[in-house]
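Undergrad: okay, structure incoming, though there's no sequence with it:
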């Protein structure tokens, strides 16, 4: 991927897409193509095809997706499966039709079975039942993986699929009705500190364990894979370590400077008991995450404090 290649980042305003743009710019790539949703609705097949015909990108990072936490996935399953199927189908087809050199499709570790052995290995895909609360989103992502693999087999394309673990970082979604657990906890704990609230309620038992990858590390991994990975099989991106939701809350409380207590509402869903990915495949290629969880939370919290009004209202 030479420095003057035309690189389209789909979803450049989101958590992952904005990190990709930062990383590409930092690494000296000169021709980064972006479009906002208002400029290009990826659910519109004809608009996507016209865009590819006009811009003729050499490389595509497919980071555009409808995403959300447990509450959003559980409440709007039709939106999650429909929008994601449309977005990825239109971009992948256009990339094939307009002879894109290489495409990276970003999935999610929620594609793996709910009760799969830990840590999650790539070959566990489609070996068991999915977590019910995000089944619609997971099925859409699995379809995207299989679509990339099918195009590679039938048309000889170079479409690769990477499965990042739980992500967080600058430009995350802090809406309590839609966000993932880490940004939601940052907001709740920060607001409790500001209001001198003694107790913060957290959904679930606090026992589930999650792995968290700082989004700028993910962006570096994606560029690395675009340059060096050519296999048809999926590849995990993560740190290889996890933490309980309870301990995560305590760590965020330490970063925020919150002196209160945490209560756990066990009537709310826990989701998957544990989700840790095996990253040996990626490590063997020569890439490893660099940002510690505490350092990443601090950077994310600093960004949230600077953008709090807008971030909380998104």
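TA: Happy to help now that I have it. Computed from a predicted model, the values in this text were never measured in an experiment.
Undergrad: drop to CA atoms for contacts and neighbour counts, all remaining ones
TA: Noted.
Undergrad: ok, which stretches of this structure are strands?
TA: Secondary structure of the chain (DSSP state E): strands at 6-10, 31-33, 59-62, 102-106, 159-164, 166-168, 199-203, 209-210, 212-214, 235-237, 243-244, 261-265, 274-275.
Undergrad: out of those strands, nearest to residue 48?
TA: For residue 48, the closest of those is strand 6-10, at 10.8 Å, according to CA to CA.
Undergrad: okay, pairing it with this:
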């Protein structure tokens, strides 16, 4: 990418989008187009088309999405499939229509079958049933991958896709019910410590295994792919290692300094038993994650402490 190129980061206020912006700025890409939802409603075809017609970005990072954990996916299935389909359809089509040189679509590891082989290679997409608790989001993301492939095949549009594993880091959502497992646990342990509680309740059995990628590693990987990759096949982005939810909870308890017990709410669902990415394709291109889990959790906890007042509203 030329340093003078116009780069549009859709979803720049989100966890992933914010990391993309930080990575671009570290690499001295400063001609960034950043718009809030109030400025451009990405679910509106007319608003998106008008934005692209006026600004004509050269490169597009499509990180905007409606996201959430197990509870949110179960509670709002219509919104998860409707809003995500609308956002990606509008942005991909307008980017092609108005002459963008390249687009990167950001998906999710939940696109894979519930019982996919571990670690999950890109080739196992659409080889089995999805995890029921997030299938609405997964179906939308699969459609986004296929749309990028279709526009590449039919129109020669340089659209690529990247599928990140579970993300965490500065800017995460720490809502106790609608967030992902790591930020929810960080907040639970912190507030339990403040109150002097004797225990923290963890959802499910604690046995599912999850892979966690620091969001700044993701940002670096996506800029790397934008500059170095052009192919129809999508690319997994992860660390290639995982931990149990119980192990994660114990690590967070240690980082926060909570001295009580960890108990389980077995009425809550576990979700997919394991979701470990096969990252050999990305590794072969020359990129590897650099932020270790403990260091990443420490940094995320510091960010939460500095910003916690916004989460109490």
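TA: That came through fine. Computed from a prediction, not measured in an experiment: that's the story for all the values here.
Undergrad: care to give me the TM-score?
TA: Overlay of the two chains. TM-score (TM-score structural alignment, normalised by the length of the second structure): 0.99; 313 aligned residues with a CA RMSD of 0.6 Å.
Undergrad: mean neighbour count and distance to residue 51 of the first structure for the strands of the first structure - can I get that in CSV?
TA: Below are the strands of the first structure laid out as CSV (neighbours: other CA atoms under 10 Å; distance: least, CA to CA, whole Å):
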stretch, mean neighbour count, distance to residue 51 of the first structure
strand 6-10, 24, 11
strand 31-33, 17, 11
strand 59-62, 24, 13
strand 102-106, 23, 16
strand 159-164, 24, 19
strand 166-168, 22, 29
strand 199-203, 16, 42
strand 209-210, 20, 38
strand 212-214, 26, 31
strand 235-237, 25, 29
strand 243-244, 18, 42
strand 261-265, 15, 47
strand 274-275, 24, 37
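Undergrad: for residue 47 of the first structure, find the nearest of the ones you listed.
TA: strand 6-10 (13.6 Å).
Undergrad: what's the closest one in contact with?
TA: With CA atoms under 8 Å, 6 or more residues apart in numbering as the test, strand 6-10 of the first structure has contacts from 17, 20-21, 30-35, 56-64.
Undergrad: equivalent analysis for stretch 12-31 of the second structure, please.
TA: Among residues not part of stretch 12-31 of the second structure, those counted as contacts by CA under 8 Å, 6+ apart are 3-7, 9-11, 34-36, 63-64, 167-173, 215-216, 218-220, 222-223.
Undergrad: now do the buried residues in that stretch.
TA: Judged by neighbour count using 16 or more other CA atoms under 10 Å, the buried positions of stretch 12-31 of the second structure are 12-24, 29.
Undergrad: can you give me the helices in the first structure?
TA: If DSSP state H is used as the criterion, the helices of the first structure fall at 15-26, 45-55, 70-75, 77-97, 135-155, 181-195, 215-228, 245-256, 280-285, 293-306, 308-313.
Undergrad: in TSV, list those along with distance to residue 207 of the first structure.
TA: Below are the helices of the first structure laid out as TSV (distance: least, CA to CA, whole Å):
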stretch	distance to residue 207 of the first structure
helix 15-26	26
helix 45-55	43
helix 70-75	16
helix 77-97	25
helix 135-155	21
helix 181-195	13
helix 215-228	24
helix 245-256	6
helix 280-285	26
helix 293-306	18
helix 308-313	26
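Undergrad: quick check: which of these is nearest to residue 115 of the first structure?
TA: With CA to CA, the closest approach to residue 115 of the first structure among those belongs to helix 135-155: 13.5 Å.
Undergrad: give the other helices and strands that that closest one contacts.
TA: Counting contacts by 3 or more CA pairs under 8 Å, 6 or more residues apart in numbering; DSSP states H and E, helix 135-155 of the first structure packs against helix 77-97, strand 102-106, strand 159-164.
Undergrad: and if we set it to 10 Å?
TA: Here helix 135-155 of the first structure touches helix 70-75, helix 77-97, strand 102-106, strand 159-164, going by 3 or more CA pairs under 10 Å, 6 or more residues apart in numbering; DSSP states H and E.
Undergrad: how distant is the shortest one from the center of its chain?
TA: Centroid separation for strand 102-106 of the first structure versus its chain: 13 Å, with CA atoms, centre = their mean, to the nearest Å.
Undergrad: tell me the helices and strands packed up against that strand.
TA: strand 6-10, strand 59-62, helix 77-97, helix 135-155, strand 159-164, helix 215-228.
Undergrad: columns distance to residue 262 of the first structure on top of these, output as a markdown table?
TA: Formatted as a markdown table, those follow (distance: least, CA to CA, whole Å):
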| stretch | distance to residue 262 of the first structure |
| --- | --- |
| strand 6-10 | 38 |
| strand 59-62 | 38 |
| helix 77-97 | 30 |
| helix 135-155 | 29 |
| strand 159-164 | 29 |
| helix 215-228 | 27 |
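Undergrad: now render the strands of the first structure as TSV, adding distance to residue 253 of the first structure.
TA: Listed next are those as TSV, based on distance: least, CA to CA, whole Å:
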stretch	distance to residue 253 of the first structure
strand 6-10	34
strand 31-33	38
strand 59-62	34
strand 102-106	31
strand 159-164	25
strand 166-168	16
strand 199-203	10
strand 209-210	17
strand 212-214	17
strand 235-237	27
strand 243-244	14
strand 261-265	9
strand 274-275	22
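Undergrad: now, which of the buried residues of stretch 12-31 of the second structure sits nearest residue 138 of the second structure?
TA: Nearest to residue 138 of the second structure among the buried residues of stretch 12-31 of the second structure is residue 16, at 17.2 Å by CA to CA.
Undergrad: the closest one and residue 59 of the second structure, how far apart?
TA: In this view, residue 16 of the second structure and residue 59 of the second structure are 17 Å apart by CA to CA, to the nearest Å.
Undergrad: same check on residue 116 of the second structure?
TA: Counting by CA to CA, the gap between residue 116 of the second structure and residue 59 of the second structure amounts to 33 Å.
Undergrad: ok, now which ones touch the residue lying closest to residue 227 of the first structure once chain neighbours are set aside?
TA: Once flanking residues are discounted, residue 227 of the first structure sits nearest to residue 1: 5.9 Å by CA to CA, 6 or more residues apart in numbering. By CA atoms under 10 Å, 6 or more residues apart in numbering, the residues touching residue 1 of the first structure are 7, 29, 58, 59, 101, 102, 223, 224, 226, 227, 228.
Undergrad: and which of the buried residues of stretch 12-31 of the second structure is nearest residue 184 of the second structure?
TA: When these are compared against residue 184 of the second structure (criterion: CA to CA), the nearest one is residue 15, at 14.7 Å.
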